[in-house]
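Engineer: please work out how this folds:
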Amino acid sequence: MRARIDFNCDLGEGLDAWEPGVPGPESALLDAVTSANVACGFHAGDERVMAAVCRAAAERDVAVGAQVSYRDREGFGRRFLDVPADVLRADVTEQLVTLGRVAREAGTRVAYVKPHGALYNAVVHHEEQARALVDAVAAWVGGAGTSVDDAPFPLVGLPGAVSLALAHERGLRTVAEAFADRGYGPDGTLVPRTQDGALVVDPEAVVARVLTMVRDRQVVAVDGTVVPVDAESVCVHSDTPGATVLAAAVRRALDDADVHVRPFV
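Structural biologist: Take a look at the predicted model:
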């Protein structure tokens, strides 16, 4: 059976000015990926940038996802915030509503939800915050960003995350994700960015990791442990050094390996 995978990237985080007609790094990333996780203004971006990314994604048939985060522009959403569940739920909803409206005006729609940074890592284990996230996503159906056929929006997360388990219980589709440019611990979680081995930036190493993830459903952790990875989507971060080169190399390798690269939605 032909292997298939979605290829996603975080966008709208300020890598270029998104001036009309002027290609930049994020435009190049959109040429490689099949899904765009659009910053919703809480950790980066604004409505002008959201609209530009959505228009560019629509032109390329790239799926648009809402990359929701803590309200933390100063820390780029990479600091854990111990916010109450009702506050987090309202913050996530605000981001979904905003991007849903902007995407429609740009001629596309929000197709899935993926948390960013510290929130992404928190909801792997933090049940209260995971539940707040899932509650917001589940309640958004039929609202400002109605999904196709009013189906619940898919939620993207790390395999084994509490957020995905809770989403599954609520009837949401869950999408497990792997990372091309991040180091893994032996437990399958990501190595914190403050530690050695957190980033993988060599194009050959990144390509080899992705092909192993897609074909063999595994990745080698920083301590040499082989960790199982069962993912529908692979991510390259837009702020990883050399991200455009990495993304282009990954896409070429997947195409050359006859992997069916397409959005999961």
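
Engineer: for the rest of this, base every contact and every neighbour count on C-alpha atoms.
Structural biologist: OK.

Engineer: could you pick out the longest helix of this protein?
Structural biologist: Ranked by residue count, the top helix of the chain under DSSP state H comes out as helix 85-105.

Engineer: could you check how far the nearest residue in space to V250 that is not next to it in sequence is from V156?
Structural biologist: The shortest distance from V250 to any residue other than its chain neighbours is 5.3 Å, reached at V207 (C-alpha to C-alpha, 6 or more residues apart in numbering). From V207 over to V156 the distance is 22 Å, taken as C-alpha to C-alpha, to the nearest Å.

Engineer: and if you look at E169?
Structural biologist: The gap separating E169 from V156 is 15 Å, by C-alpha to C-alpha.

Engineer: looking at these two, which has the bigger crowd around it?
Structural biologist: The neighbour count for E169 versus V156, taken as other C-alpha atoms under 10 Å, is higher for V156 (25 against 11).

Engineer: who's in contact with the residue nearest to V250?
Structural biologist: Residues near V207 by C-alpha atoms under 8 Å, 6 or more residues apart in numbering: 180, 246, 249-250, 253.

Engineer: part of a helix, is it?
Structural biologist: Yes - secondary structure assignment places V207 in a helix (DSSP: H, G, I helix; E, B strand; the rest coil).

Engineer: next secondary structure element downstream of the helix or strand harbouring L29?
Structural biologist: With elements delineated by DSSP states H and E, L29 resides in helix 25-32, which encompasses its position. Moving toward the C-terminus from helix 25-32, the next helix or strand (DSSP H and E) is strand 35-39.

Engineer: following up with a second sequence; could you model it the same way so I can compare the two?
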Amino acid sequence: MRIDINCDVGEGMVNETLLMSYISSCNIASGGHFGTRKTIDKTIQLAIENDVLIGAHPSFPDKENFGRKVMNISKRELYKSIQNQLDLFLERLDQFNQKLHHIKPHGALYNLIAIDEVAAKNFVAAIQKYMQGVFLYVPYNSQIEGIAIQNDINIQYEAFGDRNYTEDLKLVSRKHKNAILTNPKEVYNHIYKMVVEGSVKTLQGNEKEIKADTFCIHGDNQKAQEILAFLSTEFSKKGFKIG
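Structural biologist: Modelled structure (predicted):
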């Protein structure tokens, strides 16, 4: 039994060498909230060395706020920015003779297209030409899920191992003190419940149905390495392999 653990990397945390051996797919910052040719190349190389599937991680073009605030930007500007980020990323992948496995939007863009139908349609229009043989990571029961399916885009459901959920399966705001999980055992129990029972316990203590093909641990989580090492050990004991 396999579990896919993904991680947002290439974001300036300089911890990728510590994380890559524990994950099976990665989302590399593509120049919107963070990322240059140099950081993209370095992270791609680490992914190749660790046999990790490679994904692009486009966002609002907002390095100042690390892509975690919705930008007041026109549809055209955002469309062009997303394509510029993906063009840069694919150019770098070509230098390593690698294929793109998936696209995962970052931060505020990810959260926006999960709930806003118009934004989700605009995002799909921007990425459509890149999606041949490529997956889009989407949250379960979201606007982007439905729009992607309507446009024949292959999706993989993503859930977050180090984030708490609200009653409507949205991520608890980072402004909330209990938004982020840093205790490795809590993260393991959180993911294990989703894997085995297909449900997640919300911050309010209720259980909600959820689907997940891949589970994210944020690379900027202060306990990321400790969490990933713990997951690897504990899931192995249960007969699961991360990969």
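
Engineer: just give the TM-score of the two.
Structural biologist: The TM-score (TM-score structural alignment, normalised by the length of structure 2) is 0.96; 243 aligned residues with a C-alpha RMSD of 1.3 Å.

Engineer: so what corresponds to the residue nearest to V250 of structure 1 in structure 2?
Structural biologist: Aligned counterpart of V207 of structure 1 in structure 2: Y188 (TM-score structural alignment).

Engineer: now do A85 of structure 1
Structural biologist: A85 of structure 1 maps onto K75 in structure 2, with residues paired by TM-score structural alignment.

Engineer: and what of H43 of structure 1?
Structural biologist: When structure 2 is aligned by TM-score structural alignment, H43 of structure 1 is paired with H33.

Engineer: just the helices in structure 2 please.
Structural biologist: Assigned helices in structure 2, in chain order: 16-19, 37-49, 75-95, 107-115, 117-127, 143-150, 184-197, 224-237 (criterion: DSSP H).

Engineer: tell me what angle the fifth one forms with helix 75-95.
Structural biologist: The one in question is helix 117-127 of structure 2. Angular relation of helix 117-127 of structure 2 and helix 75-95 on a 0 to 180 degree scale: 40 degrees, by axes from the mean of the first three to the mean of the last three C-alpha atoms, to 10 degrees.

Engineer: mean distance, helix 117-127 of structure 2 to its aligned residues in structure 1?
Structural biologist: Once superposed with structure 1, the aligned residues differ from helix 117-127 of structure 2 by a mean of 1.4 Å; criterion: mean C-alpha distance after the TM-score superposition for structure 1.

Engineer: the second one now?
Structural biologist: Its matched residues in structure 1 lie on average 0.7 Å from helix 37-49 of structure 2 after superposition (mean C-alpha distance after the TM-score superposition for structure 1).

Engineer: so which bits of that helix are buried?
Structural biologist: Applying a neighbour-count criterion of 16 or more other C-alpha atoms under 10 Å, one finds 39-41, 43-44, 46-47 buried in helix 37-49 of structure 2.

Engineer: quick one: contacts for the nearest residue to the match of H43 of structure 1 once chain neighbours are set aside?
Structural biologist: The spatial neighbour of H33 of structure 2 that comes closest, neighbours along the chain excluded (C-alpha to C-alpha, 6+ apart), is K63 at 4.3 Å. Neighbouring residues of K63 of structure 2 by C-alpha under 8 Å, 6+ apart: 32-34.

Engineer: can you redo these as a markdown table with neighbour count and distance to G12 of structure 2?
Structural biologist: Putting these into a markdown table (neighbours: other C-alpha atoms under 10 Å; distance: C-alpha to C-alpha, whole Å) gives the following:
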| residue | neighbour count | distance to G12 of structure 2 |
| --- | --- | --- |
| G32 | 22 | 13 |
| H33 | 21 | 10 |
| F34 | 23 | 7 |
